[in-house]
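J.: Whatever this is, show me its structure:
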Amino acid sequence: MSIKSEININEKVISLYEKLFSHKWAIPVFLLGVSVTAFGLLIPNLGYYMDDWHHVYYSYILGSDGLRDMLLIGSNRPYAAWFYDSIFNLFGYKPLGWHIVALVLRWATVVIFWLIFGSLWGKFQRQNVYISLLFLVYPYFMLQPMAVAYSLHWMGFFLYALSLWLMVIAEKKRGYFGAVFVLIALVAEWSHLVSSEYFSGLELLRPLILWILLYRKEKNILRRTRNVFWKWLPFLLVLAVYIYWRFFLLALPGGDRNTPVMLLQFFSEPLQIFASLFNTMIQDAAIVMFNGWHNVVAAKVLNLTNLFNRYVLLVITFSFIFVFIWLKNTYGLRKENIVAPERKRWQKEMLGIGLGILSFGPLPIWLIGQDISSHKNQMAATRFGLASMLGATLILVVVIDYFITQKGKANIAVALLVALSIGVHLNNAHQYQRSWEKQLNLFQQFTQRVPDLEPNTAIISEGEILFFMGEYPTAYALNTIYSDERTGEESNYWFYAIYSSFYGVLNQFFDGMILEENFLLSDFSGNSKESLIISFEPELEQCLWVLRPEDSDLRLISELERKASLISAIDRIQIESKAPRLLPPEIFGKEIPENWCSYYQKADLARQRGEWAKITSLWEDAQKSDKNPANGFEYIPFIEGYAHQENWESVKKMTRHANKVSQGMASILCSTLYNIKDTTPSSVERDNSLTRLTDYLQCQE
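T.: Predicted coordinates:
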């Protein structure tokens, strides 16, 4: 091949390379790649959490009508039902579909804002991409894995952005096409308002966008002000109609949980309320702008003995290299023809919009008396800063552009921030992954131990046993499992944690107190003495323990759990039900492969049924599968099983082994041996075996 031919081929490759990077739609594709890296790598392993569960329950058990009624009473958003119904019908009830939807909506929202900024500041392509990248992975909103609950918020944000973009296009089109775009923009505005009120405050940003847009055409301030008002008026009217409909026409059977208390107080105490709102605005803006970034350098991330941390570090490294190379080589971003006055004006406009978003974005939250700074759960409060993240990003990019004037250094800074933010989101998703794994573990063991349960039974633990959950989400998950989706027949159970619900009334709790809950459309009424007490600490290599009054001598649980075990009503487990209870596969997917805890739960249920031969058979099956308990307490059903089968050699062997596996087993083993003595037929071998064991354990009857 001649040198000339090689040069021609190289020129073609370079030309193709530049076309690929400079193509306008290469940027959305690039942003999608960043989205998948930050939010998509772990989504096959994510599930449902917290507020996801009541949406799943009402849709799965009661269908569209139940979901709509719940949204009306629970969140005052009845017109959000179209969104939930659509996604459930499209993807079914497995979590994966919702996580894909949440990712796509977040990405689509960013792309629309990129189009808006491109329409307003076409020369500032590089800065517009900086904004898009940093807004996409801004390390503040930590509830992304709660996909059912917060996909609606991203849908609302997307519809707002779409409405804003169509408004900008309409101004450029004018005439018939301009009117059509305005009409579609108004529909999008109404849709985001009635679906979720979170972004209604951003409607006050439209005049500023129009002012910047009209600046290029109209220099006369008076005429520009008049034009801005008339172009904003249709959108202002839609906002006014929404406010009137929302607070005066919409019938809310359960009362309005979003009453604008601050607005009502403003009419009687305007100065005090204004000062309070201003103070709240400053504090919340500071939290959104700065709090998320301390996570990017958290010391625990640098613990390289952890395998997942090493994986995250690898992803961060490759992300930095990839983003930097992309920014450096994107053809359209390397050509800049911006003079100093244009840059200054752009910085001022961006700063103004950023401050406007920080001021107006959380306004709906502030007006109902909520805020970020005083919220007791700062992680949950990150949802209040969703709109503000965009404003914080604009200000951050202005700061980068002002202080780092060299493109190469600015590219490095942005690539580093993006890569570190990706690491934050990966670590966050990993925590949610662990929560889902723990949920699957709990629910599968619970269904193996409890094939059915008397109605109005509470399931109670010492503390909350599932992170990113809570009492009512765990209750809804259990009710989803035990209800009959074919008939719409609801089960009626609730979950409580003693420390959070009864710590101040322990005496009444132990004596037997009425338990009542009225949450959304669900009512629960039970009694503390008609409850199951459970202990679940898989981190200590323990299975789920459904405690019995006989377990009050167990030293492996806390004093509070021992006392609570005395009121554990295991007779509420309907042991007559022979059909195994399975987790709904359309929600949970495939069951966890059988492990030791599967054998333990089945043996514990068989003990309650008095099926002693089945217990010994389960032990033999476990041994064949090389499954063994890691805790001495989990030998006890098998000790009792072999005792009732009069296999005293196995009883002696297991008892000694249980005592060695876990410290503090003597008390519960002694109680077990005394119970065996009372419930098995007398024989010389039995009496000799029990005597030797009680002497070995130094039991005192």
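J.: CA atoms for contacts and neighbours, from now on please.
T.: Fine.
J.: what about the strands in the chain?
T.: In the chain, the segments counted as strands under DSSP state E are 457-461, 493-497, 514-519, 522-527, 531-535, 545-546.
J.: Of all the ones you listed, which one comes closest to residue 450?
T.: Taking CA to CA, strand 545-546 is the member of the strands of the chain nearest to residue 450, at 9.2 Å.
J.: ok so, going back, right, and the strands of the chain - which one's nearest residue 135?
T.: strand 514-519 (35.6 Å).
J.: just checking, what packs against the closest one?
T.: Applying 3 or more CA pairs under 8 Å, 6 or more residues apart in numbering; DSSP states H and E, we find strand 514-519 packed against strand 522-527.
J.: circling back to that earlier point, let me have the strands of the chain in JSON lines, extended by distance to residue 351.
T.: Formatted as JSON lines, the strands of the chain follow (distance: least, CA to CA, whole Å):
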{"stretch": "strand 457-461", "distance to residue 351": "51"}
{"stretch": "strand 493-497", "distance to residue 351": "47"}
{"stretch": "strand 514-519", "distance to residue 351": "43"}
{"stretch": "strand 522-527", "distance to residue 351": "47"}
{"stretch": "strand 531-535", "distance to residue 351": "53"}
{"stretch": "strand 545-546", "distance to residue 351": "57"}
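J.: One more, so I can put them side by side:
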Amino acid sequence: MPNFTKKSVLAFFALLTILAYGLLIPWLGFYWDDWPFAWIGEFLGPSEFIPAFRPFRPFLGPIFVVTTSLLPPIPFVWQIFGLIIRLSSALAAWWALKQIWPERKFQTLSVSLLFLLFPGYSQQWVALTHINQEWISLIAYLLSFGLTASALRNPSKPKSILALLLLFWGLFPTEYFIGMEPLRLLIIFILLPKNISPFWMRIKRSLQIWTPYLLLWLANAGWLAYYYTQGGYNSYSVEASSGSAGVPLQLIQGIGDAIYKAVWLSWMQVIGQFSQSLTAPTTIIGLALVLFTFTLIFIYFQRLKLGDSTKGSKIWATQAILIGLAGVLLGRAPSWLAGLPLKLQTTFDRLTISIMFASALLVAGLLELLIRNRKWRMIALSGLLALAVGQQFMSANDFRRDWERQRNLAWQLSWRIPALEEGTALITHQLPMVYESDQSFTAPLNWIYAPDYRAGDDLPFALVNTEKRLGGGTIPSLEPGTPITVPYRTVSFHGSTSAAIVIYAPKNGCLRVLDPVYANERVYNREDDFLTDTIFLSDPSRILTETEGATVPDFLFGKEPAHTWCYYSTKAELARQLGDWVEVAHLGNVAEAEGYHPVDAFEWLPFIEAYIYTEKLDRAEELSQIAYQKEPRLHKGLCELWGRGEVNTPLVKGEELAKIIQDELDCFP
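T.: Below you'll find the model as predicted:
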């Protein structure tokens, strides 16, 4: 087998990037703030990001303007761009590290690979958001570090100026990296010539060199302080840590937690995920990917010839550990002071981006210091990197599932609600997705139902989560006529509780439009009060059935999926709303003939009622028994349904059967 040279490293970086982040890209989409940002770029234009970010992070606006001008709002395109940006960040880190430690070729490569695959950060696939909000700034910061080191080794005023410019773009657009700057001082200190002594002279000289960067850093701190005191910049709904007696203990716990997660838990968490379900297909694929990646990396390391020095490795390890440890603590400090938790595998693990580079340095330094045998060190490093690839694959699969739920919800909305009266709020208490909120999904809602929206108009539609918004500025109360206000960057939705439709989208069921007659608070009495208390507001008449149907953009959600149970369920609900019981029964017959059945027995209700009114009483009775046996919570729903059937059925036999079934269900205790 031939040896690998330095020329192969770029291809190796690219291969690992694809293995970790690219395998599931065709099945990934938009998440969280990706949606409003994509909607703004498409309907308001890229220039709208300038006023959109002015009250929050004004220096982010130009970054969004550039990227959204170059790239269309297509999920696949942004996911590919995310791959390119992640690879670019690793190459920037590698270049910067080589400027700091040019003789430590394998060590700097190791740090860069650990940085590339850092498994504590699971937000890679929220691509449009995090590329613009953090990754571009982080790349600028890393390049700034490298230019500072290069200017120290080969004095160059242009390099120093460029380093300051890159520092500006690393600092000012986002507060994530404010804790990284002291690392530059440590880098300067270790790069000073050895003949500068004693120790205090080295410190003095380091501070002199660092002064321009320090001034820019302090200017940024002042800028942040100004915006925080203005109240517009801080977009987090958390409280900063106070000066209470418990703060010292909290600080110690916070330090320990950050180090533990940076050095150990981030890298080992995938083992726990695998062990939860060893026979699951995703676990089997993930384990196979880990084994394949481990073999690939170890063979590559064994055959890689970089011509690096092995002398003084303990010195390098000590430097890497000290800088890494400082970076982890300083990188975590701002978010800790803001009261933000560092929780892995949640949206809060986005905070690890500020400690990612330092964590890679710390882990690589510990491996170098603790494992003296080069082969065993390669095995350990290969194992960590392989586990990281496995973790990123598992995270990507979570996002894949979430995107599938998004697609299903979008299409079910279009089937159940062909069109909507403008000014309608869709109210619910939860969504079947993990990586979206009501505000983020308001964007695709308007994309589907207001494809001709023009800038300057009010937002036509909004999705409102009562669990999150009730009692606040969005929806103060559930009294009829209460204003519903949803600020959406530079536009707003203005509606009313008297112009609303209540929807329910369970994770293991189909979308439903609730209403005071067929799907009321008695039918769903076991559900959360945040849902049932709103049903009386639901006005299905705001669903327009005589106009052109909703447009689900295929460049966003792909082609219309096959018509399985949820298609027939949502269409049957719509037909029930229109009083077309023959169509409801027909849809039930077609679904049965195709072999489709509901997972959630509540979805039998429209068909049972249709069979009563279309004189298929035996089928109605049979389905009632099946549904009740599967889901006893249907008791009140079946009682109400057969109560209506007793009154409305055209057959005397149907009236008699309705009474019998109501007695069997003990509807009148």
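J.: Tell me how they score on TM after superposing.
T.: The TM-score (TM-score structural alignment, normalised by the length of the second structure) is 0.86; 655 aligned residues with a CA RMSD of 3.8 Å.
J.: export the strands of the first structure to JSON lines and tack on mean neighbour count and distance to residue 363 of the first structure?
T.: Formatted as JSON lines, these follow (neighbours: other CA atoms under 10 Å; distance: least, CA to CA, whole Å):
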{"stretch": "strand 457-461", "mean neighbour count": "24", "distance to residue 363 of the first structure": "39"}
{"stretch": "strand 493-497", "mean neighbour count": "23", "distance to residue 363 of the first structure": "34"}
{"stretch": "strand 514-519", "mean neighbour count": "13", "distance to residue 363 of the first structure": "27"}
{"stretch": "strand 522-527", "mean neighbour count": "16", "distance to residue 363 of the first structure": "31"}
{"stretch": "strand 531-535", "mean neighbour count": "24", "distance to residue 363 of the first structure": "43"}
{"stretch": "strand 545-546", "mean neighbour count": "22", "distance to residue 363 of the first structure": "47"}
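J.: Residue 46 of the first structure is nearest to which of these?
T.: With CA to CA as the criterion, residue 46 of the first structure lies closest to strand 493-497 of the strands of the first structure, at 22.4 Å.
J.: what does the helix ranked longest in the second structure correspond to over in the first structure?
T.: In the second structure, with assignment by DSSP state H, the single longest helix is helix 374-416. Mapping helix 374-416 of the second structure onto the first structure (TM-score structural alignment) gives residues 407-449.
J.: returning to what we had before: report the angle between the longest helix of the second structure and strand 500-504.
T.: 130 degrees (axes from the mean of the first three to the mean of the last three CA atoms, to 10 degrees).
J.: re the thing from before, check the mean deviation of the match of helix 374-416 of the second structure from the second structure.
T.: In the superposition with the second structure, the average deviation recorded for stretch 407-449 of the first structure is 1.3 Å (mean CA distance after the TM-score superposition for the first structure).
J.: hang on, the earlier thing: out of the strands of the first structure, which is closest to residue 126 of the first structure?
T.: The nearest among the strands of the first structure, by CA to CA, is strand 514-519 at 49.4 Å.
J.: mean shift between that closest one and the second structure?
T.: Its aligned residues in the second structure lie a mean 5.0 Å from strand 514-519 of the first structure after superposition (mean CA distance after the TM-score superposition for the first structure).
J.: Outside of that strand itself, list whatever touches it.
T.: For strand 514-519 of the first structure, contacts defined as CA atoms under 8 Å, 6 or more residues apart in numbering pick out 523-528.
J.: can you rerun that using 10 Å?
T.: 54, 70, 73-74, 456-458, 472, 494, 496, 508-509, 523-531 (CA atoms under 10 Å, 6 or more residues apart in numbering).
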